[in-house]
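*Asks:* Sequence and predicted structure below; questions after.
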Amino acid sequence: MSDPVPLVDYLVLTGQPHLTAHECTACGARYFDRRNACAACEADTFQTVDVPTEGELRAFTIVSYAAPGIPVPFVAGVVDCGGTSVRANVVNVPADPEHVRVGMKLRLTTVPLGTDAAGTEAVGFGFEPAG
């Protein structure tokens, strides 16, 4: 069996799992995808920075209809992690308005997504209630 593989390249599984972002060295804007230039200031120099693993839910929706094979309902959210906006599912909480609210404190968690025939596990991420 091989080491788990993150679903996205900005999920770091070594040590304590965390996310990384590309931060513009001129204005501090952060992006998860690769950029040739900053959308905020047009600078073209970036550095890789760690994103805090705890945050606050800023917006969410409860998804009731999805592609075949995707279990519903689930919570899709926008989490503010120390000023970095992260789009992710809110997991380990019932998907209803009685249990999910804007402002709730969340922490990053990893989610196993499946294992291929060679035994390699794919790992994604979500956010769960912090306490």
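*Replies:* Structure's in. What do you need? Numbers count the residues shown, from 1 in each chain.
*Asks:* C-alpha only now, for contacts and for neighbours.
*Replies:* Will do.
*Asks:* number of nearby residues for the closest residue to residue 53 other than its chain neighbours?
*Replies:* In space, and not counting its chain neighbours, residue 53 is closest to residue 108: 5.1 Å by CA to CA, 6 or more residues apart in numbering. Neighbours of residue 108 under the rule other CA atoms under 10 Å: 23.
*Asks:* quick one: residue 108 and residue 40, what's the gap?
*Replies:* Between residue 108 and residue 40 the distance, using CA to CA, to the nearest Å, works out to 27 Å.
*Asks:* Locate the residue nearest to the spatial centre of the chain within the secondary structure: which element?
*Replies:* Among the residues of the chain, residue 88 comes closest to the average C-alpha position under CA atoms, centre = their mean, at 4.5 Å. In this assignment (DSSP states H and E), residue 88 forms part of strand 84-90.
*Asks:* what sits up against that strand?
*Replies:* In this structure, residues lying in contact with strand 84-90 by CA atoms under 8 Å, 6 or more residues apart in numbering are 30, 51, 74-80, 125-128.
*Asks:* just checking, which of these belong to strands?
*Replies:* Within these, membership in strands is found for 30, 51, 74-80, 125-128, as judged by DSSP state E.
*Asks:* just those now: which is nearest residue 45?
*Replies:* Nearest to residue 45 among the ones in strands among the contacts of strand 84-90: residue 30, at 11.7 Å, using CA to CA.
*Asks:* out of the contacts of strand 84-90, what pair is the most spread apart?
*Replies:* Maximum distance among the contacts of strand 84-90 (CA to CA): 26.6 Å, for 30 and 74.
*Asks:* Okay, one more to line up with it:
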Amino acid sequence: MTEPDNSALIKQVPFVDYLVLGEEPYLISNECNQCQARYFDRRNACARCFGDQFTKVKVASSGVVTSFTIVEMGPVPYVSAVVDCDGTPVRCTLIGVDPTPEKVQLGMSVELTTYSMGEDSEGTEAIAFGFTSAR
């Protein structure tokens, strides 16, 4: 039996620790066992109840825009938003969305997407996440 040639496969790494790559990427958060508050960064204590026990939980991959701003700095304007993913607020960039007030609306349905941030000298690709208009 011949082993497949995997030399052409690109190694990918998530840009943030809470992005899980795969066929259907998703985000994970640290949920307080006491009050169910969710955080993407590691915590020693919950900011809401001061609990110190956390469980990693999968975050919904779709949601609605609850807040946004159109950022005019940089080479092109882009949309920075907060998306409510079934009760978990996610700060993100909206990808593939025209950055105009006519196209971005509070309450618009969006879904998780990933994209390449670039490669290092060894060909390892950094993968980031954002949200795009739901189909």
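*Replies:* Arrived safely. Everything numeric here is computed off the predicted structure, so don't read it as measured data.
*Asks:* Put one on top of the other, what's the TM-score?
*Replies:* Overlay of the two chains. TM-score (TM-score structural alignment, normalised by the length of structure 1): 0.94; 127 aligned residues with a CA RMSD of 1.0 Å.
*Asks:* thinking again about what came up before, residue range for the strand holding residue 88 of structure 1 in structure 2?
*Replies:* With the alignment judged by TM-score structural alignment, the segment of structure 2 matched to strand 84-90 of structure 1 spans residues 88-94.
*Asks:* Tell me the buried residues in that stretch?
*Replies:* Of the residues in stretch 88-94 of structure 2, 88-94 count as buried by neighbour count, 16 or more other CA atoms under 10 Å.
*Asks:* got JSON lines for those, with distance to residue 122 of structure 2 too?
*Replies:* Putting the buried residues of stretch 88-94 of structure 2 into JSON lines (distance: CA to CA, whole Å) gives the following:
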{"residue": "88", "distance to residue 122 of structure 2": "36"}
{"residue": "89", "distance to residue 122 of structure 2": "35"}
{"residue": "90", "distance to residue 122 of structure 2": "31"}
{"residue": "91", "distance to residue 122 of structure 2": "30"}
{"residue": "92", "distance to residue 122 of structure 2": "28"}
{"residue": "93", "distance to residue 122 of structure 2": "27"}
{"residue": "94", "distance to residue 122 of structure 2": "29"}
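*Asks:* In contact with the equivalent of residue 132 of structure 2 over in structure 1: list those residues for me.
*Replies:* If you follow residue 132 of structure 2 across to structure 1 using TM-score structural alignment, you land on residue 128. The contact partners of residue 128 of structure 1, by CA under 8 Å, 6+ apart, come to 90-93, 106-109.
*Asks:* one step back: how about the residue nearest to residue 53 of structure 1, secondary structure?
*Replies:* Using DSSP: H, G, I helix; E, B strand; the rest coil as the criterion, the local structure at residue 108 of structure 1 reads strand.
*Asks:* The counterpart of residue 111 of structure 1 in structure 2: how many residues sit nearby?
*Replies:* With TM-score structural alignment as the matching criterion, the partner of residue 111 of structure 1 in structure 2 is residue 115. Using other CA under 10 Å, the number of residues around residue 115 of structure 2 comes to 14.
*Asks:* Helix or strand: which one has residue 115 of structure 2?
*Replies:* Secondary-structure element containing residue 115 of structure 2, defined by DSSP H and E: strand 109-119.
*Asks:* Show me how far that strand is from its chain's centre.
*Replies:* The chain centre lies 8 Å from the centre of strand 109-119 of structure 2; the measure is CA atoms, centre = their mean, to the nearest Å.
*Asks:* same question, stretch 65-85 of structure 1
*Replies:* Here the centre of mass of C-alpha atoms in stretch 65-85 of structure 1, compared against the chain's by CA atoms, centre = their mean, lies 9 Å away.
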